[in-house]
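>>> Here's my sequence, what's the structure:
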Amino acid sequence: MAGTRARPTLADQAREAAVEAALAALGLDDKARLLSGRDAWTLPALPGIGLRSLVMSDGPVGVRGVRWSADDPSVTLPSPTALAATWDEGLARRAGVLLAQEARRKGVHVLLAPTVNLHRSPLGGRHFEAYSEDPYLTGRIGTGYVTGVQSGGVATTVKHFVANDAETERFTVNNVVGERALRELYLAPFEAIVDGARPWGVMTAYNSVNGTTMTEHQRLVDEVLRGEWGFDGFNVSDWTAARSTVAALEGGLDVAMPGPRTVYGAALARAVRDGEVPEAKVDAAVRNVLRVAARVGALSGAEPAVTELPEPVDGADLAREIARRSFVLLRNRGALPLRSGTVALIGAAARDARILGGGSATVFPEHVVSPLDGLTAALPDGTVRYAVGADPNTELSVARRGFALRAVCRDSEGRIIGSAPVPDGQIHWMGDDLPDGVTRDRLHTVELTGTLTPRESGRHVLGLRGVGAFTLTVDGTTHFDGVQRPAEDDPFAAHFGVPVPRARPELVAGEPVEVSLTHVVARSEGAPVKTVTFALAHQAPPRDADELIAEAVAVAREADTAVVVVATTERVESEGFDRADLRLPGRQDDLVRAVAAANPDTVVVVNAGSPVELPWREEVAAVLVTWFPGQEGGTALADVLTGAYEPGGRLPTTWGSLADAPVTEVTPTGGELVYAEGVFIGYRAWERQDRTPAYPFGHGLGYTDWTYESARVEGTTVRVRVRNTGGRAGREVVQVYLAPGAPDPARPARALAGFAVVEAGPGERAEAVVDLPRRAFEIWDETTASWSFVKGSYEVQVGRSIADRRVTAAVTV
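Predicted structure coming up:
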């Protein structure tokens, strides 16, 4: 598998010559400076060698660019879990092509994506940003994504290397992982992507693995990633992860981000002069950076790796296609597609869509189509009636709806030095990303000011997220004037932390009031990057939950079909913390049960990035998972509900109750998190412990039926014949699992070894062809520290999910 190095082309050789010439022209100080961020998102330019500044940006569902602001919009695709649910490497590649197009539009050379960590525990708070519990599926989707992005001349950084599978104590945790589990599970997607897509970058994680922090892990970075697998790109730290100048360089870290204050730069040059580290190590790191610069066209004299760009992609169309192809129909008792008649659309998330997860994955779309928007547009006038039913947002969130705001910047004398519109209540200015005319040395205060036009009458709650001195005024009354301190020791608490309520004014629906939040900008000379980060937060007056549910029931009772949209919130799924449970927030479970009792044709739409418990699933007619569906989610939902398209997704991770889940631990003990389960996570663990989930890995229904007629093996190629026995055209994901011929307690009962997507019209047959990879027959031998090919007989099991296997064949190797 990995470790096979592609033969250099003449263009590769020419680029390498340009890299060596540029390296030879650099002095030690410039080399050390190049390995340290110039600011939050860029590396220094070195005009003397024709090197332009390399610009990086967060992904993975869009390209935010260097500005963290809603006034710089980006195409927003569905969540990575949604992309994985398509089980379509080609579609992932097309997503990558679009993202490269977006990156070029924003002047970005390096996309900080994809995330290919595994869903080890369902409590992982950031799982929406990763693909799957299965390393093979993760590797296939990640390979498509990376190939697509880099086909557009933009670098990727596959992350977070490695075992960054939870958020609790993520900066300091030591994950204790056995070598076999490390190789067969957690390293496997990275290895597959290095082998199949040749990524130009990798990002090392905050956490330690077996006692060594990943930014200093020489064995895993230099010996495995570079040595065994042949990775030749650059290795960048997660932001603020690098801790030691010498240990990081010796451990194989090329770039320490963000800047300008990092462990590299002047500190690295000094370490070389003091004899603590050889300059040859610096040269190796600089060479890796220059190679990436050459590939993306940022080094003069080097031809870019891509000279002919892919055809332009329509972002909205692709976002809509990925969304509907990702939706997983878990259950359908004849309620979908919708029949003619009236529809009761219920749920706060139906009106105020949640399209993506929180944290550094956040991007800002130019527009959002909510389920209410999408269904209303798709159905005849008067067909859709809406009710809130239950609001999962029981806490403050960033001020958006009803607010018209702008930022006013002043100097220490109170003079206005600049201003800018702010589309929502969040300020996040990093480095020199400031409004026109504003400089760091003159900036003293930022006032977020404007109006709030309430949608509801009653007692509203306003508050703030951030650290430092603030003054909050509503309708001429000052409600807070003081210092807000961090609630936790997290360098990103000001951006990802919980907003604090500071005002509870009585407001009248439709009557605008003036609001003002002023922040005194701190002079944080020791911070790794200078930021201005705070947010105005808001919560509408809560209505009586029983009353809201009763209103929804009344609407549902009068409709032909009830569609209830349930959702998680930013306080459930986001970067920076793990989940406490898998329950839907608020009274949403009560809402579903009440509506289902009133209308037997109740369809539940689950708007969540990762598994949630569905205790009412047997009481409703249909359950459809839409993940975080991106900016076109509402239109895609209408496509699927009305039957214009069938839901194409299959579960990339097991859905079940927390009580039954075999692997749940995300909280370290004494700073350590022991992966005691070894190679048994996800469906491997559910099967090993003989537990039945609510919905198994790979499950998903469509709007037609399929018969699996045969499977035959030719060498290690599996050919599967299926027939569409339903009444409409459809798409099927043919899944191939490999089971050892003789039970082996040290190995999973079966594991995903391949898959293929086929399409056929009513009554038509299709053939899926799946090549079984050599790695499917190998295990990591901890005694010999090498891969061991296990000869013998295996059963090839083919079907629609890990639990729905239809036909079998035998293979002997």
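>>> contacts and neighbour counts: CA atoms only from here.
Fine.
>>> Can you name the residues in contact with the stretch of helix or strand residue 19 belongs to?
Element membership for residue 19 (DSSP states H and E) is helix 10-24. Helix 10-24 is contacted from outside by 49, 283, 286, 287, 290, 291, 294, 295, 301, 302, 303, 305, using CA atoms under 8 Å, 6 or more residues apart in numbering.
>>> One more pass at 7 Å, please.
Helix 10-24 has contacts (CA atoms under 7 Å, 6 or more residues apart in numbering) with 49, 287, 290, 291, 294, 301, 302, 303.
>>> Which other helices and strands does the host helix or strand of the fifth one contact?
Using DSSP H and E, residue 294 falls within helix 279-295. Identification of packing neighbours for helix 279-295 by 3 or more CA pairs under 7 Å, 6 or more residues apart in numbering; DSSP states H and E yields helix 10-24, strand 234-237.
>>> another one to check against the first:
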Amino acid sequence: MAAPITRADRATQEDRAREEAVETALGKLDLEAKARLLAGQDMWSLPALPGIGLASLVMSDGPIGVRGVRWTADDPSVALPSPTALAATWDPELARRAGRLLAQEARRKGVHVLLAPTVNLHRSPLGGRHFETYSEDPYLTGEIGTGYVLGVQDGGVGTTVKHFVANDAETDRFTVDNIVAPRPLRELYLAPFEAIVANAHPWGIMAAYNQVNGATMTEHRYLQNDVLRGEWGFDGYIVSDWLAARSTTGALLGGLDVAMPGPRTVYGEALVAAVRSGDAEETAVDEAVRRVLRLAARVGILAGAPAAVTELPAPVDGDALAREIARRSFVLVRNENAALPLTPGADTTVALSGAAARDARVLGGGSATVFPAHIVSPLDGLTAALPDGALSYSVGADPSDELAPAEKGFTLRAICRAADGRVLGTASVPGGRIQWAGADLPEGVSHDELHTVEMTGHFTPRESGEHILGTQGLGGFVLTVDGEVLFDGTEGLGASSDPFEAFFGSPVERARAEFTEGRRVEISLLHTVHRIESAPISAVAFSLLHLGPRHDPDELIAEAVEAARTAATAVVVVATTESVESEGFDRENLRLPGRQDDLVRAVAAVNPRTVVVVNTGSPVELPWREEVAAVLLTWFPGQEGGAALADVLLGAAEPGGRLPTTWPVALSDVPVSDTTPVDGELHYDEGVFIGYRAWERAGATPAYPFGHGLGYTDWEYETITATPQEATVRLRNTGARPGREVVQVYLAPVADTADRPARWLAGFAPVEAAPGESVEVRVPLRRRAFEIWDEGPGLWALIPGGYEVQAGRSVADRRLSHVVEVV
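Just a heads-up that it's a prediction; the model follows:
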């Protein structure tokens, strides 16, 4: 009787069948078809090749949602909490569930590859995309990233782990040369990528814009070919960050497979010419095509090749998962006199203030942007959860006095016309923003014929007073309100070196007008398309912007203070804006914008039960943190953030988060903060000492340390035993509520001879327990945790000796230790 076929046997057979299909398809392609496949056909896809049964492969931005190929609110997406929030859960399995939801979203939108996750590190809190990355710690980053990739690929959708490598800031990101010594490069910046390749086998990697040690990443032979493919055995494809590829032969020899966006890239016709002239070998082209075809086979779009996933995970409720991740990510960093949770009752009154309580910021800016079908703000969430009459709301302080896309109160559509006035097509514009790239145009519209786009509709103000209208983008603009032309002019290209400046442009005020609350006005913005002939892809991008009436800041604060004075609890929501945290620039400081600090202090002065909700993706200075009863960090909490906030504030759920990065008292205290290159170079002179490693080396005390987070119960750490392979920790829930704890295990060398940090995260595990219940958790310890990168021979070296295995609640709150001897 034949032995049954195991799952591993079946997987091997399917791998072999895919490889055979890949080789068969490759053998049928001529050089022109191969080169075309590597260039992309438009902003988001590779071309179909019907002759070999290859469908068009579609990519889309993440990481908190799947935008699809249309950058518009007319095609909504589930919006999960930011990557910093996901990392704050310290739960790789929850990250895997998030990935499965995103795969479900990708399939719904016809997307085969998600351009995520971002696993660069929080080297500096000033990094502009800090919110889009997980942590300052490479191990935590690798664990969360592994869960995310496994989840997405569980659903048969590919990932591209990015940005490979050392893309840790935005200043001069296209040209900066990051000078990183081999040891920190291996121990910190490459480590998350290595862990994900080993443990999740991602189907793709994205090469970064920047240079590392003199070589641009899309051409970095050592890191892409020798390390990623050679040492680590990565067998997926490498795609450039958008517009990152600069050289045909350099990219091909450096290991880049796909240059995006297409079709005008360094591949395609340029690659054919390079092979014909003898500057490039067709065998190298074949290798790149082979990897692209392997990806196509895995996602199920290559004829004759079995897809890597044929049994999909169970459907996921996107709203429910977004709400769960949000409340599990919230970090309670201060809770004096058990101010939280609130006790609902007949006499419960809450005075809510802060502009972000009404107009929540639920996600970061730039390519991480998606458009959810709905957003639950803190005001919405608390209104639904509290009894009628228990909640009052005041603006208090508005963090932004800047123009934003015309959304609240606007109903708009686009009319596309040719130069002779013919209507070519129409589309809705739910968010006042048009971003059409490549083939992403309304039906019947082509870039060649398109001459003007009129954004037209109506606006119903929610406040009376002077409103400001503006535009974003390049080209001609005619702004009309109720038939009166308020602006007629042209915006040209500025001096920015960032090519995306040409796509997004800068906000510009165009007109001011008096509007009355509730009185509808007709509005039109006629845009004459601006063409940049040298641009690698044709695009139409512009926005109608709006800013409501400005109010006296002192009066706004006074109104919030009066409401807080008589309320049982005051809740103040503070936030950053898209001009503070977004893609394309780094932050200049860590201060909250506007008069928000003044608002918190004024409210706290009249209400001892003041709770501050910090709605930011990255650390900010909280100069009033000792003056308030509670501080809850909610990151960018996704579309269900307000509902999750109500759950946590009212005690229906515990705040489950722990800090994935250190929060400073002030920027001046931060040991590593520089993001500005000098003469084109940014030197990582701190070596392996970033994040909490640097804080401990400097002997400095932050506001809140790495790993910190309070819950609604108490924990006693009872015992620890350890070997070099595993730590076993027993702890007890000594509080009155069920709770969840994240047991963190750090290694501290007893006698250090290798210039290492005082301690580093070696493992963690979440546990849950009922009141009075003891639980035991086993935390594996990897050999790598005891090793360093020896720059001499260029290999990993075990450092023998004694190590304290320390278990606790944060890097600064270590409860138990056990010494192990490593030989």
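>>> TM-score for this pair?
With the length set by TM-score structural alignment, normalised by the length of structure 1, the two chains reach a TM-score of 0.98; 809 aligned residues with a CA RMSD of 1.3 Å.
>>> Find me the equivalent region of the helix holding residue 19 of structure 1 in structure 2.
Aligning helix 10-24 of structure 1 against structure 2 (TM-score structural alignment) gives residues 13-27.
>>> residues of that stretch that come out buried?
By 16 or more other CA atoms under 10 Å, the buried positions in stretch 13-27 of structure 2 come out as 14, 15, 17, 18, 19, 21, 22, 25, 26.
>>> Mind putting those into CSV with distance to residue 326 of structure 2?
Formatted as CSV, these follow (distance: CA to CA, whole Å):
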residue, distance to residue 326 of structure 2
14, 38
15, 38
17, 42
18, 39
19, 41
21, 43
22, 42
25, 45
26, 45
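>>> From the residues you listed, pick the one nearest residue 620 of structure 2.
residue 15 (48.1 Å; CA to CA).
>>> The stretch 451-600 of structure 2: helices as residue ranges?
Assigned helices in the stretch 451-600 of structure 2, in chain order: 499-504, 553-565, 596-606 (criterion: DSSP state H, counting those that start in this stretch).
>>> tell me the most buried of these?
Comparing these by mean neighbour count (mean count of other CA atoms under 10 Å), helix 596-606 ranks first with a mean of 21.
>>> how far apart are that helix and its match in structure 1?
With mean CA distance after the TM-score superposition for structure 1, helix 596-606 of structure 2 departs from structure 1 by a mean of 0.3 Å once superposed.
>>> so where is that helix in structure 1?
Against structure 1, helix 596-606 of structure 2 falls on residues 588-598 (TM-score structural alignment).
>>> List of residues touching the matching stretch?
Contacts of stretch 588-598 of structure 1 (CA under 7 Å, 6+ apart): 389-390, 392, 549, 553, 556-557, 564, 566, 602, 616, 619-620.
>>> Identify, from those, the entry nearest to residue 356 of structure 1.
Scanning the contacts of stretch 588-598 of structure 1 for proximity to residue 356 of structure 1, where the rule is CA to CA, the winner is residue 566, at 14.5 Å.
>>> What's the closest one aligned with over in structure 2?
Aligned partner of residue 566 of structure 1 by TM-score structural alignment: residue 574.
>>> what's near enough to touch that match?
Residue 574 of structure 2 neighbours (CA under 7 Å, 6+ apart): 354, 356, 596, 613, 614, 615.
>>> These in strands, which ones?
613, 614, 615 (DSSP state E).
>>> Which one of those is nearest to residue 109 of structure 2?
residue 615 (29.6 Å).
>>> Neighbours of that closest one, how many?
Residues lying near residue 615 of structure 2 (other CA atoms under 10 Å) number 25.
>>> Please name the residues that touch it.
By CA under 7 Å, 6+ apart, the neighbours of residue 615 of structure 2 are 573, 574, 575, 633, 634, 635, 636.
>>> quick one on the thing from earlier: so which of the helices of the stretch 451-600 of structure 2 comes closest to residue 60 of structure 2?
helix 499-504 (17.1 Å).
>>> so how much does the closest one differ from structure 1 once superposed?
Averaged over the aligned pairs, helix 499-504 of structure 2 sits 2.8 Å from structure 1 after superposition, using mean CA distance after the TM-score superposition for structure 1.
>>> and that helix, how far from the chain's centre?
20 Å (CA atoms, centre = their mean, to the nearest Å).
>>> List the contacts of it.
472, 473, 493, 541.
>>> Counting neighbours, which of these comes out on top?
Going by other CA under 10 Å, residue 473 tops the contacts of helix 499-504 of structure 2 with 28 neighbours.
>>> mind checking what residue 71 of structure 1 lines up with in structure 2?
Aligned partner of residue 71 of structure 1 by TM-score structural alignment: residue 74.
>>> What number of residues are in the vicinity of that match?
By other CA under 10 Å, the residues close to residue 74 of structure 2 number 15.
>>> Confirm it sits in a helix?
No. Going by DSSP: H, G, I helix; E, B strand; the rest coil, the assignment for residue 74 of structure 2 is coil, not a helix.
>>> need the strands for the stretch 151-300 of structure 1, in chain order.
155-156, 158-161, 174-176, 201-204, 208-209, 212-213, 234-237 (DSSP state E, counting those that start in this stretch).
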